[in-house]
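A.B. asks: Just need the structure, nothing else, for what follows:
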Amino acid sequence: MLAAKQELIVRELEEGTGAVIAVAIDNGGLRSGMKIWFADLDQQHGPVAEIRPRGLKAHHVNLTFGNFSGPIIRQIRQASAEDRQLAMALVASIDQAAALSLGEQALEDWTVTDGSFRMDATIRHDVRPDTDEAVSLTCREVIVPMMAAMAELIGYDMVEDDAVDDEPAFEGAIKPSVINRRERNPRNRLLCIRLHGESCAACGLEPRLRYGEIAGGIIEVHHLEPLANVAAPRPYDPATDLLPLCPSCHRAAHTRRPVPWDIEDIRCMLEEHGG
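C.D. replies: Here you go, the predicted model:
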């Protein structure tokens, strides 16, 4: 029963989208489903995803907009080219086996223009759809990319603009730090890993294999072109502009400022010192 999976679904979606998620059981069909939306928007004022079992080993997922979503849709229409590109890449990362449909729109150039926008996907499993394994897979492979795309278009971002300071004079002193918007954006991390995998691009470490599931989230996102060096805002391609790095290699890359070491430089360091 999906009713018993609420905590699991919320955890998967909040980690993947970077937004606070609300859920509710929907008993409107032959089989109970669950509706999912952003907690600061009710079901009538924004995008709502629904997951429902289909057959013996499948889930059907759809995403629609509530009847009073006009303000949010207008906000989405004003999204930057960069946000639109990332949103489209997130949806495109859904496995083709999930049979994704965007109505009459093409996968490579869909847009949200009004409340009739809809996404549908059916994902099949090797186990029953009421198992943790099946629910987690549906969340990660279908619902997270859908909702993460909407979060990107709406503008759910973690931004801090503190200035960089030198090393503190005393141990334990509070030090301001710059946290780059694109580096903190969980959708970038999600898409980077979906495109490049979970292995460090420099040393090859895959934390999930070495430490188990508990360390699966420590891979970080590295910008091949430092955003501080970009003279003007520009759309970027997550496939070519981002790479996963383990925390050690990421820290090593940024020991050179303002331009970090290249990935090949890090590999040479590792070879030279037996890493």
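A.B. asks: rest of the way, CA atoms for contacts and neighbours
C.D. replies: Fine.
A.B. asks: residues in contact with the residue lying closest to Val142 once chain neighbours are set aside?
C.D. replies: Among residues not flanking Val142 along the chain, Ile94 sits closest, at 5.9 Å (C-alpha to C-alpha, 6 or more residues apart in numbering). Residues in contact with Ile94 (C-alpha atoms under 8 Å, 6 or more residues apart in numbering) are 100, 141-142, 145.
A.B. asks: ranges for the strands of this structure?
C.D. replies: 21-26, 33-38, 47-54, 58-65, 119-124, 220-223, 242-245 (DSSP state E).
A.B. asks: circling back: so can I have JSON lines of the contacts of Ile94 showing distance to His45?
C.D. replies: As requested, the contacts of Ile94 are exported to JSON lines (distance: C-alpha to C-alpha, whole Å):
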{"residue": "Leu100", "distance to His45": "24"}
{"residue": "Glu141", "distance to His45": "25"}
{"residue": "Val142", "distance to His45": "22"}
{"residue": "Pro145", "distance to His45": "20"}
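A.B. asks: among the residues you listed, which are in helices?
C.D. replies: In helices, judged by DSSP state H, the following of those are found: Pro145.
A.B. asks: Touching, Ser93 and Pro145? I think so.
C.D. replies: Yes - counting by C-alpha atoms under 8 Å, Ser93 does reach Pro145; the two are 7.4 Å apart.
A.B. asks: out of the two, which sits in the more crowded spot?
C.D. replies: Set Ser93 next to Pro145 and count neighbours by other C-alpha atoms under 10 Å: Pro145 wins out with 26 against 16.
A.B. asks: what residues are up against the more buried one?
C.D. replies: Per C-alpha under 8 Å, 6+ apart, neighbours of Pro145: 16-17, 90-91, 93-94.
A.B. asks: Show me where the stretch 1-150 of the chain has its helices.
C.D. replies: 6-17, 70-77, 81-92, 132-138, 144-154 (DSSP state H, counting those that start in this stretch).
A.B. asks: now the other sequence, so there's something to compare against:
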Amino acid sequence: MLKDHADLIASELSEGTGASVALSIVASGIRSGLDIWFQDLEKRQGPIVELRPHGLKAHRVQLRFGNFSRQILKQISEAPAEDIQLARSLVTSIRVEANVEIPGQSLECWTVDDGRFTIAATLKHETTADGGDAIVATCREVIVPLMAAMAELIGYDEIVPEDTSGELEGALSLALVRKRERNPRNRLLCLRVHGYKCFCCGIKPQLKYGPAGKVLEVHHLQPVSQLHEEKHYDPKTDLVPLCPNCHRAVHTRRPTPYSIEELMSMMDTNVH
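C.D. replies: Take a look at the predicted model:
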């Protein structure tokens, strides 16, 4: 039953979205469902995700807005273009098999225009939908990107970088890079697009270390020295996952880090 996995669901969603979530059980005949929302908002004041069993092997997920979401909707309408782009990219990263539906809008260019906005998806599993593996899959493949998109539009968890003045040239640009690298939604999309392996050496830490393998770091490809002019930012193409060793290695050259190609060339040259 979904209610038996409430703690697991909350943990998966908080890690993926960078914001704390709240859950409540909703009775639905013999099998219960869950309503999920951001913890610092009252349930009716923002986006709500309904998670329901759909037959024996599927989950139905629907995102809608509560009846008193006017302030949040206004906040979303004022979201910067980069945040809107990231939110759309997160939604398009949902597995094709989930059959995402946004009534009246396209998957690639949707807008939260009013409180009637909804996104729905149905994900079918090979085993029963009540199992832990199926629930985790639905969280990671559907609910996390949906709620992460809303978190980005609302503006959750803005990261204040540490003072880097005097450490490197282009400190202001470096701060911007670090903010992007540390944004949990940027990290989420980067890993969903490129896979859970190092873009340089190819290691898959979670396969090697199991639960202790969540160590991949996000690297910004654009050198700091080239970020003084405004640049259209796309986390799908501007970020790559690196293992801690490769990430540390590319930054051993300052102020401009080694490129991925340069580091890979060094690795090939020094293989014994």
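A.B. asks: who touches the most centrally placed residue in structure 1 in this structure?
C.D. replies: The geometric centre of structure 1, computed from its C-alpha atoms, lies nearest to Arg187 (C-alpha atoms, centre = their mean), at 2.9 Å. By C-alpha under 8 Å, 6+ apart, the contact set of Arg187 of structure 1 is 16-18, 90, 148-149, 152.
A.B. asks: Pick out the most distant pair among the residues you listed.
C.D. replies: Spanning the widest gap among those are Gly18 and Leu90, at 13.8 Å by C-alpha to C-alpha.
A.B. asks: intersection of neighbour lists for those two?
C.D. replies: 148, 187.
A.B. asks: Comparing these two, which residue is more hemmed in?
C.D. replies: Taking other C-alpha under 10 Å, Gly18 of structure 1 and Leu90 do not tie; Leu90 has more neighbours (27 against 19).
A.B. asks: Touching, that one and Met146? I think so.
C.D. replies: Yes - in this structure, Leu90 of structure 1 is within contact of Met146 by C-alpha under 8 Å, at 7.2 Å.
A.B. asks: Look up how far Glu220 of structure 1 lies from the counterpart of Leu239 of structure 2 in structure 1.
C.D. replies: In structure 1, the residue matched to Leu239 of structure 2 (TM-score structural alignment) is Leu242. Distance of Leu242 of structure 1 to Glu220 of structure 1, computed by C-alpha to C-alpha, to the nearest Å: 10 Å.
A.B. asks: what do you get for Ala19 of structure 1?
C.D. replies: Taking C-alpha to C-alpha, one finds Ala19 of structure 1 at 19 Å from Glu220 of structure 1.
A.B. asks: ok so, going back, which stretch among the strands of structure 1 is buried most, on average?
C.D. replies: Most buried of these, by mean neighbour count (mean count of other C-alpha atoms under 10 Å): strand 242-245, with a mean of 24.
A.B. asks: Which residues outside it are in contact with it?
C.D. replies: Taking C-alpha under 8 Å, 6+ apart as the rule, strand 242-245 of structure 1 contacts 192-193, 196-202, 219-224.
A.B. asks: run the last query once more with 10 Å
C.D. replies: 183, 188-189, 191-193, 195-206, 218-225, 236, 250-251, 253, 263 (C-alpha atoms under 10 Å, 6 or more residues apart in numbering).
A.B. asks: Return the distance of that strand from the chain's centre.
C.D. replies: Centre-to-centre, strand 242-245 of structure 1 and its host chain are 14 Å apart (C-alpha atoms, centre = their mean, to the nearest Å).
A.B. asks: what does Asn183 of structure 2 align to in structure 1?
C.D. replies: Under TM-score structural alignment, Asn183 of structure 2 pairs with Asn185 in structure 1.
A.B. asks: Could I get the contacting residues of its match?
C.D. replies: So Asn185 of structure 1 contacts 16-18, 152, 156-159, 221 (C-alpha under 10 Å, 6+ apart).
A.B. asks: With Phe117 of structure 2 as the reference, measure out to Phe65 of structure 2.
C.D. replies: Distance from Phe65 of structure 2 to Phe117 of structure 2, by C-alpha to C-alpha: 7 Å.
A.B. asks: what do the two both touch?
C.D. replies: Pro47.
A.B. asks: so what's the closest residue to Arg178 of structure 2 other than its chain neighbours up against?
C.D. replies: Residue nearest to Arg178 of structure 2 in three dimensions, not counting chain neighbours: Pro161, with 6.8 Å by C-alpha to C-alpha, 6+ apart. By C-alpha under 10 Å, 6+ apart, the contact list for Pro161 of structure 2 reads 172, 174-180, 182.
A.B. asks: Tell me which of those persist in structure 1.
C.D. replies: Checking those against structure 1 (both residues aligned by TM-score structural alignment, their matches' C-alpha atoms under 10 Å), the contacts still present are 174-175, 177-179.
A.B. asks: What is the nearest of the residues you listed to Pro255 of structure 2?
C.D. replies: Leu174 (9.7 Å).
A.B. asks: how close does the closest residue to Ser14 of structure 2 other than its chain neighbours get to Asp234 of structure 2?
C.D. replies: Leaving aside its sequence neighbours, Ser14 of structure 2 sits nearest to Ser20 (C-alpha to C-alpha, 6+ apart; 5.0 Å). Taking C-alpha to C-alpha as the measure, Ser20 of structure 2 falls 26 Å from Asp234 of structure 2.
A.B. asks: ditto for Val142 of structure 2
C.D. replies: 21 Å.
A.B. asks: So these two - more neighbours on which side?
C.D. replies: Val142 (26 against 13).
A.B. asks: That one -> structure 1?
C.D. replies: Counting by TM-score structural alignment, the partner of Val142 of structure 2 is Val142.
A.B. asks: surely its match meets Gly16?
C.D. replies: No - applying C-alpha atoms under 10 Å, one finds Val142 of structure 1 not in contact with Gly16, separated by 11.1 Å.
A.B. asks: That'll do, ta.
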